[in-house]
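S.K.: kindly generate the corresponding structure for this input.
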Amino acid sequence: MNGSAEAALDGVYRIGVVGAGPKALFALESLVRRLLAAGGEVPRVAVDVIDTNPYAGSAYAPDQPEYLRLNVSAGIVDAHEPGAAERFVPSFHQWAVEHAPQRDQESFPPRSTVGEYLHCAWNRVQEVCSDLQWNTVTARAVDLTAVGGDSAEPRWVVHTADGEQHGPYRQVLLATGHAPDHDGALKHTWSAEIPLVPQVYPVQQWLSQSKIPAGATVAVRGGALTFIDVCLALTQGRGGVFTTGEDGHLRYIPSGQEPSRILPVTRSGLFLDAKSGPCVTVEDLDTVLDHARVRLAAQCTITEVINTVQHAAAEILDRCTRSTASDAAWEVSYTARNGAEPGSERLNRAVRVFTRSIEVAEGRADPGAAWALGAAWAKLYPALVQVVSFRDLDAGDWAQFRQMAVTMERLAFGPPLLNARKIAALIQAGVVDALWMRQGVGIAATGITGLDESEPRPDVVIDAVLPPPGVVGTDQPMYLSLLERGTLTVPPGRRGVMVTPSGQALNSSGQAVAGLSVIGRPTEDHVLGHDTLNRALHTMPQGWAQAVVEHITQRPGGTP
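M.R.: I've put the predicted structure just below:
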């Protein structure tokens, strides 16, 4: 073992945190403020932060291009514990006023700028409590084992890919974020002669000219947010320019270095709808939402939860001053089942549905059922998190909710209007082609399937499907090992591990695992919507910190 393991019995209460992204930051910010509040009751505490890319990660790497933007409003980005009086770290906007004034007023700033803010927040958290010892371990955790103590008070050792062992720890928090790989990745089965680009990030490496030459015909597996980043990297990232025409529409001026065509292939046959702006007035919207929240809090079944969301969407559509819906309830129900509004089944469906979402967001088209469902889902999402998370649902109930959630997420959590308008401009310029976004066309191990003889063949294929949330089907040896031993468990039909509201892991017998907690993306499905920068959406970081401090202060000196 390394030095931290050899010093395990020196009276220091040791904590291991695997992962150094936003969720770990939130949890440790709450821990630090509680340690300071406890004052003299607390023994010496040491925290090891273990990650392959500490305090940055790929999602918010400060060195990524500026055209890769945040997909949520910067107004929610705040590492400060909600409701806590003393502020250790500023909000993103407070930080930006001093350190990035050119980004202060941007609703969707570059992710690189958000990464700089998160790095600053990590530094503030580590500086505010001088008695707390911090250690950074730059390595990938591949296993976690219990040693010494007993089942009620185990010590935990983290094993890393370099063969080292770190610990033993009294507490381990797993906050690992996105998995590095997954079973469904094309690279595991690819046998086609077409060159495969197996991932997207970092775009500077994987979407370079050497891998995707200028003028190439490019097929992309996936049409969601990562696909948008692919398009921007291959156009704006290669010197192409977006300008605003006299009609107010964006136009794309090519550089000559972009691909000739980018052809996405998706399961739904649709792009994500653009985020809606504040251009639609709904009479008594707060009353509609308040009534829906009351109904959600009282629901017993998933069917009732889904019906409540659809009922709220129909009310919103009825009360919308610009709505032309003749039967709001029927149109909402149809859209929820089919993913797009009535009449969308005609030729070139993907482009027409996407274009309409932009026109609604800009205020140039009357809102319909898709907009109303997206608005209802987004505004009721905090209530849904409270109602669905930690529930003991059978596989059928969960499948029903998940099917609805997939549709709603496409309507509610799509790209910012600016990025949607850029994709529309690329479609208009012929760079992005929705030809293959139709039933029957897919990307399999052998290449593009379902093409007609006359259709183009790609020069290269890009896999733009990220590893799913949770731990099922992802390449994370540590979680696989813990699941095999029964230390962690996944509910039937879901992807994330079971935990208590404070993040404490539950084993295969449903019992809490002493000293082991999991928060963030690995718990997704069991905890709804945990893959977010919105700290106000969940209380697990505070719950974990409170439980740890209570455990520490019950044992003066940090010893059993």
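S.K.: please make it C-alpha for all contacts and neighbour counts, starting now.
M.R.: Fine.
S.K.: elements contacting the top helix by length along the chain?
M.R.: In the chain, taking DSSP state H as the definition, the longest helix is helix 369-388. In this structure, helix 369-388 makes packing contacts with helix 285-297, helix 302-319, helix 328-338, helix 395-412, judged by 3 or more Cα pairs under 8 Å, 6 or more residues apart in numbering; DSSP states H and E.
S.K.: next, the structure of the following sequence, for comparison with the previous one:
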Amino acid sequence: MVQDIRIAVIGMGPRGLGAIEALFATLTDGISVTLDLFDPRPCPGAGPNFSPSQNSLNLLNLPLRAVDLPSPPRNFPSLAEWLGQDKKAMETYPSRAQLGSYLTGRFANLVEAGQAGVTISQHQLAADQLLRDAADGWWIRAAGARHGPYDEVLLAQGQPATAPDQQLAKWHEHARCGVRDVVSVYPDHELLDAASGWAGKVVAVRGMGLATLDAIRLLTLGQGGKFRDGEYLPSGREPLRILPFSLNGLPPYPKPETLAIDARFAPSREETGSFCAALRRAIDLPGEGAIEALCEAIVPPVIRVLESQSVDLSEHEIRSWLACEQNAPGEQEVRGPVDVLRAGIAMAAGETPPDIGYTIGQIWRKWQNELREVYNPSAPRPGTISALIAFDEGLKRYSYGPPLSTMTELLTLVEAGRVDLRAANDPDILMTRDGWQLVEEDETARVVAIVDAVLPTPQLGQMTDPLIAALRDSGDLTAIGPKLGVKLRPDGGVIGRAGPLPGLSLLGRLGLGSVIAVDSLHDCFGAAADRWAAGVVSRALR
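M.R.: Next comes the predicted model:
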């Protein structure tokens, strides 16, 4: 007897693609699937972050050699093979548009090859309402039409629309009252359109992470500027100066330039085993004790890596750095942002030995899969969740680093006076008649525009997306903790106010807290998708 099930996937970016691939790989004989996909964007598989139409200046923060996605159920080349690149190109950083085109092609191949017993329908529509009928399952409303019923619905939208924080809301209101701009860095075409009116003017960028680096490249190279022989050659169309700022004013650290340099930070199998064991212990401890347990596993490989590169630092110094990171991430740094930028470039290029922070960050990056594999299927207590999430988020300034070339370009722009970091550290921003002033009594720090390059946190309470907001207000979606995302079972099943909701699942960023390290391409194609697919098949067979 064949069991028929109907599944809807809402959101067809990399997360939706990874889920479908996992489902295809998990399906067994005796199950027939009708699969409906909902996404208003034209390039399924890519999502907005990797849209093939975005500017080629927006680069991945992974070298080509590190984009090692699992092979799909149907034969399809790797990204390097798809791009036709040889071994010499493995250290280059592809554009996000290139990856998006690849993912769209990977999705098309999956659909064209098909699978016995699976029927796929694509709806280029935004789902704006999701309702459950106790008799026949879930119904989706999109563009005024009703679709369903479905036995299973997967929410895989990525970062839904979010209400601006108090500071950003005030700036938007200020911008509406005069000739001044507040623009998000994405979508990039809107930023480029706005920037056409900023030639010769001073603008600010809110944030100091990867999105800020995209914004700076779009405001310089995107306006016709060029780098040549270590100098920046302006086009005359770019802003006079760009002033980035953030809460701590620290630029991110670039990834090691080559595989050989990167390999210096590789933990051994024994060290990785000790980390996983420590993480399992940490999950059962209160917040402070959880981080301390993790640090016990972090210290030995840090000592080994530093000693191998002739860095003489005591265990006490490493533990002190970690203790500060636990309580006040980033406050170990006493240097100014330009000195931090120079130091990061030198360490990434292998020109100077790594310091404690850089070493910890690179080792932590190499443990991201293990971090997810142990944490995501578990159920830590609320205080432990907050502590582990904060620790991982704080280390992103090292572990999610950009290409070395991008940071070298940034330093060139700083030295040329095009990027100004004097107001980088949490400036007291004043609103003026014609814009904002980042440094009091300094007329040269007046800006006519602010580019917002801060990704909103996935706080369920701040979501304005109609579908998510309605599910939250009805109690179908509940937060796992303050300032965190949705409460989920290990297989992505949603836990509402009244308990688990049959047939409703969520994967990705909006589950932060139930899952960890979600801002990763590899997580889209990893164990989380496999657990969801296994849950779907198990429920169908029951």
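S.K.: where does the TM-score land?
M.R.: The TM-score (TM-score structural alignment, normalised by the length of the second structure) is 0.87; 521 aligned residues with a Cα RMSD of 3.0 Å.
S.K.: what range in the first structure does stretch 390-399 of the second structure sit on?
M.R.: Using TM-score structural alignment, stretch 390-399 of the second structure corresponds to residues 403-412 of the first structure.
S.K.: compared with the second structure, how much does the matching stretch deviate?
M.R.: After superposition onto the second structure, stretch 403-412 of the first structure lies on average 1.9 Å away from the residues it aligns with, using mean Cα distance after the TM-score superposition for the first structure.
S.K.: check which residues of that stretch are buried.
M.R.: Along stretch 403-412 of the first structure, these residues count as buried under the neighbour rule (16 or more other Cα atoms under 10 Å): Ala405, Thr407, Met408, Glu409, Arg410, Leu411, Ala412.
S.K.: which residue packs closest to Ala361 of the first structure, ignoring adjacent ones?
M.R.: Ser276 (4.2 Å; Cα to Cα, 6 or more residues apart in numbering).
S.K.: how many residues are close by the equivalent of the one you found over in the second structure?
M.R.: Alignment of Ser276 of the first structure against the second structure is given by TM-score structural alignment, with Pro256 as its counterpart. Pro256 of the second structure is flanked by 25 other residues according to other Cα atoms under 10 Å.
S.K.: try Leu272 of the first structure
M.R.: The local packing of Leu272 of the first structure (other Cα under 10 Å) involves 23 other residues.
S.K.: please enumerate the strands of the stretch 51-200 of the first structure.
M.R.: With DSSP state E, counting those that start in this stretch, the ranges of strands along the stretch 51-200 of the first structure come out as 133-138, 141-147, 155-160, 165-169, 171-174, 196-197.
S.K.: contacts only, for the alignment partner in the second structure of Phe108 of the first structure.
M.R.: For Phe108 of the first structure, the aligned position in the second structure is occupied by Tyr93, per TM-score structural alignment. Under the criterion of Cα atoms under 8 Å, 6 or more residues apart in numbering, the contact list for Tyr93 of the second structure reads Leu59, Leu60, Asn61, Leu62, Pro63, Leu64, Pro403.
S.K.: relative to Ser514 of the second structure, how far out is the closest residue in space to Ala297 of the second structure that isn't next to it in sequence?
M.R.: In this structure, Ala297 of the second structure finds its nearest non-sequential neighbour in Phe275, 5.1 Å apart by Cα to Cα, 6+ apart. In this view, Phe275 of the second structure and Ser514 of the second structure are 20 Å apart by Cα to Cα, to the nearest Å.
S.K.: the two - which one has more neighbours?
M.R.: Set side by side, Phe275 of the second structure and Ser514 give different neighbour counts by other Cα under 10 Å, the larger being at Ser514 (28 against 23).
S.K.: how close does the equivalent of that one over in the first structure get to Leu506 of the first structure?
M.R.: Under the alignment (TM-score structural alignment), Ser514 of the second structure pairs with His526 of the first structure. In this structure, His526 of the first structure lies at 11 Å from Leu506 of the first structure, with Cα to Cα as the measure.
S.K.: need the residues touching each of those two.
M.R.: When Cα under 8 Å, 6+ apart defines a contact, the residues bordering His526 of the first structure and Leu506 alike are Val497, Met498, Val499.
S.K.: need the counterpart of the first one in the second structure.
M.R.: Which is Val497 of the first structure. For Val497 of the first structure, the aligned position in the second structure is Val486, judged by TM-score structural alignment.
S.K.: ok so, going back, packed most tightly, which of the helices and strands packed on helix 369-388 of the first structure would that be?
M.R.: Mean neighbour counts were taken over these using mean count of other Cα atoms under 10 Å, and the top value, a mean of 21, falls to helix 302-319.
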